[in-house]
Every structure is written in structure tokens, then in C-alpha cells.
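Colleague: output the structure for:
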Amino acid sequence: MLNLLAISGSLRAASTNSALVAALALNAPEGCRVTVYDGLGRLPIFNPDDEGERTPRDASDLIDAVTGADGIIVSCPEYAHGVPGGLKNALDWLVSRDAAVAKPAMLAHASPRSLYARAALAEIMRTMSFALYDGEPEIALLGKKPPEVASILAEPANVLAMRDALAAFADFIRSR
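Modeller: Below you'll find the predicted structure:
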């Protein structure tokens, strides 16, 4: 059983990125379990002086979750052509740890317009030594209200696309 950790880079209650990672968790293929990380908003601002024995509990929980996962999935909105501060902060807590080194990672997208954030996030994660998977599932949810989002994510073609993307990511992980 592969254990995948899904992280939404959005803190919004009606986030399409959070809806996408939740749908990925619900539609995981056989042999995969996707757990959605929900602690992004509780993380303190990264401070290198607080590493080691001084690492805050919420940051330790994130580090442990990433370390224990076979791979991670990140879905992230774009704010001012960049990665939201909360997600960047979470990644900063991993920088000086081994949690990211060679850890398989897949980006997933809820908007076809987030091109700057995609490139920035991929660059950040490559720099941190994540092993980025080339397949990036995208389901266009931008501007949709929660009932529409739920309906789109439940469409058979999208369910199949999510399962196929996760199965391909699982193959990528197993081949390493």
C-alpha cells in the first residue's frame, strides 16, 4: 500500500484546490491511500532558530507526515503570480531536513491559469530535491461555486482522470 500525502496550498474554506485534493483522496486507486494534510494554517512562520529541539509541534507534524509518505501531491492557487505564503512557509519547514530529498511529488491543478505559480512551485520543489513527476493532472474548477465543484469532480471522466493520474504517479514511485 502506497501512502500519499496531499497538500492544498489554499486556506480558503471553499478552495477549489482543497476540493481537488479531497477528491483525489476519495478516488485513490487500489493500492494507494491518500491522506489530506490539514495543518497548513496552524504552522508558525518558519524561523531557522526554531529548528531542532525547538521545532514547533505543528511543524514537526508536517515534517513527520512528509517523511512518512511514499509521495506527496500538491495543489496550489496562484497569488500575485506566485506561490501562496502559507504553502511556501510549509515548504520552508522542510528545507533543512531530509524529508524532501528524493521524495516523489506530483503537482495537481484546479486552474488552467496558474502558470506562474506552477513554474515557481516546480522550481522550489526541484531546488529542495523533490523527485517531481511529469504528469500534472488538471481539472478546471476556477470560479466555480462548491456545488458546481462537487459536480465536476464527480463526473465519470474526471473520476477516471484522477484515478489514472494517481495510478501513473504510483507507478512512478514504485519504479524509483
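Colleague: hey, let's count contacts and neighbours off CA atoms from now on
Modeller: Fine.
Colleague: what is the burial count for residue 82?
Modeller: By other Cα atoms under 10 Å, the residues close to residue 82 number 18.
Colleague: mind jotting down where the helices sit in the chain?
Modeller: Taking DSSP state H, the helices of the chain run over residues 16-26, 57-68, 85-94, 115-127, 146-154, 156-174.
Colleague: most tightly packed of those helices?
Modeller: Among those, helix 16-26 has the highest mean neighbour count (mean count of other Cα atoms under 10 Å), at a mean of 23.
Colleague: what's that helix packed up against?
Modeller: strand 2-8, strand 32-37, strand 71-75, helix 146-154, helix 156-174 (3 or more Cα pairs under 8 Å, 6 or more residues apart in numbering; DSSP states H and E).
Colleague: related to what we said a few turns ago, turn the helices of the chain into CSV, columns for distance to residue 78.
Modeller: Output for the helices of the chain, formatted as CSV (distance: least, Cα to Cα, whole Å):
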stretch, distance to residue 78
helix 16-26, 10
helix 57-68, 22
helix 85-94, 10
helix 115-127, 5
helix 146-154, 18
helix 156-174, 21
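Colleague: here's the other one to compare against:
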Amino acid sequence: MKILAISGSLRAASINSMLLRVMAEVAPPGMEVRVYRELGLLPLFNPDLTELPAIVASLRDQLLRAEALVIASPEYAHGVTGAIKNGLDWMVGNESFIGKPVALLNASPRATHAYASLRETITVMSAQVVEAASITLPLLGANLSESAMRADPQICGMLRAALLSLKDAHRSSVSAQAGIA
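Modeller: A predicted model of the protein is given here:
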């Protein structure tokens, strides 16, 4: 199963980005988590463009090829980051999120506004938010390094469980589509 993971943070020491990299490393066998690293390179969304810039088309293609998504974004001023919102805005006019199982990771129990906003945005884009795969980890202020996260059995266990829930949701979706066809 191919999963695309997107961090809404551009910070080099982002907890959200670290969390996604750890998730990629601890993924169960048969699951490949690829962390998207070009979010900060996307141009500002412009609906007047008749042709997608190459980097935007590449993101759309990666989203379409992914069987599921994981998104982790920090909260800035009670909202999602401009970087993740810009990336999502580029995808509104295409089918990249339609019916796609999505797990939302939240690295801070205080980041409820951004989490709710992100959930609302991708739901409007027709994605399937997988509740069992969407988790909040109390990492903000924990001062954990990426290697410490990787070594923490509770964090790794939560990440693996989220991925397995995402896999189950994907299987259910595929089975339902097969039943319709």
C-alpha cells in the first residue's frame, strides 16, 4: 500500500515532519509511506492559470497514485499553515482527494483549531477522514528528537496502529467500489 505523507510545516526541526519520517520508518510490512518534501516550493495558488505549474502537477500525480494520505500540520494563529492551505487550494479543482482515505496527525493537543480546519477542508474536497487513523500525540514541548521518537514504543505503536486503521479503511473502500462496479 502506497501512502503519501504531507507535513504542513516548513521548519527544519518540525515536530510534524519528524513524526511523519518516523511513521515512514516504522510502517508495517507491505506499507510504504513516502514523505512529500516540496510543499514550500509550490507557487502561490492562482486560479487564473490555465495550465498547472509542473511542481503542482507533480503533487497532483503523487496524490492520485497514493492509496491513502497522512497529513500533519501545526497550528498558526488558530489555523493551518499557509503552506498546507496553499497546497490544498491547488488540489481543489481536481480529483486527487475524492474518496481518498486520510489520516490526520496532530502533534499538540492544543492545536484543535487547525485540526478542525484541516478536517473541514479535506472533507469539502471529498476525502474520507479515517477517525481511527487520526491521532493526537502530546509531543509539543516534549523536546523529543527524531531518534527519541523512533525509540519510544508508545509513539511507534500509535503510528503503526494509525497506519493499520488507514489500511483497513482503504480495503473497505476498495471492496465497496468493487461491489458497486
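Colleague: ok, back up a step: the helices of structure 1: which one's closest to residue 35 of structure 1?
Modeller: helix 16-26 (6.4 Å; Cα to Cα).
Colleague: who's in contact with the closest one?
Modeller: Contact partners of helix 16-26 of structure 1, identified using Cα atoms under 8 Å, 6 or more residues apart in numbering, comprise 6-10, 33-36, 73-77, 109-110, 139, 141-142, 144, 146, 149-150, 153, 162-163, 166.
Colleague: mean deviation of that helix from structure 2?
Modeller: Mean deviation of helix 16-26 of structure 1 relative to structure 2 after superposition (mean Cα distance after the TM-score superposition for structure 1): 0.5 Å.
Colleague: now do the contacts for the residue nearest the centre of structure 2.
Modeller: In structure 2, the residue lying closest to the centroid (Cα atoms, centre = their mean) is residue 71, at 1.7 Å. Counting by Cα under 8 Å, 6+ apart, residue 71 of structure 2 makes contact with 5-8, 102-105.
Colleague: do residue 74 of structure 2 as well
Modeller: Residue 74 of structure 2 is in contact with 8-9, 16, 80-81, 106-108, 111, 114, counting by Cα under 8 Å, 6+ apart.
Colleague: quick check: closest non-adjacent residue to the counterpart of residue 149 of structure 2 in structure 1.
Modeller: Counting by TM-score structural alignment, residue 149 of structure 2 lines up with residue 152 in structure 1. Of all residues not flanking residue 152 of structure 1 in the chain, residue 158 sits nearest, at 7.3 Å (Cα to Cα, 6 or more residues apart in numbering).
Colleague: surely that neighbour and residue 139 touch.
Modeller: Yes. Residue 158 of structure 1 is within contact range of residue 139, at 7.3 Å (criterion: Cα atoms under 8 Å).
Colleague: where in structure 1 does stretch 28-41 of structure 2 fall?
Modeller: Aligning stretch 28-41 of structure 2 against structure 1 (TM-score structural alignment) gives residues 29-42.
Colleague: mind listing what's buried in that stretch?
Modeller: Neighbour counts over stretch 29-42 of structure 1 (16 or more other Cα atoms under 10 Å) mark 29, 32-37, 40 as buried.
Colleague: what about residue 17 of structure 2, distance to residue 112 of structure 2?
Modeller: For residue 17 of structure 2, the distance to residue 112 of structure 2 equals 18 Å [Cα to Cα, to the nearest Å].
Colleague: name all residues that make contact with the aligned partner of residue 161 of structure 1 in structure 2.
Modeller: Residue correspondence to structure 2 (TM-score structural alignment): residue 161 of structure 1 is matched to residue 158. Going by Cα under 8 Å, 6+ apart, residue 158 of structure 2 touches residue 135.
Colleague: many thanks, we can stop here.
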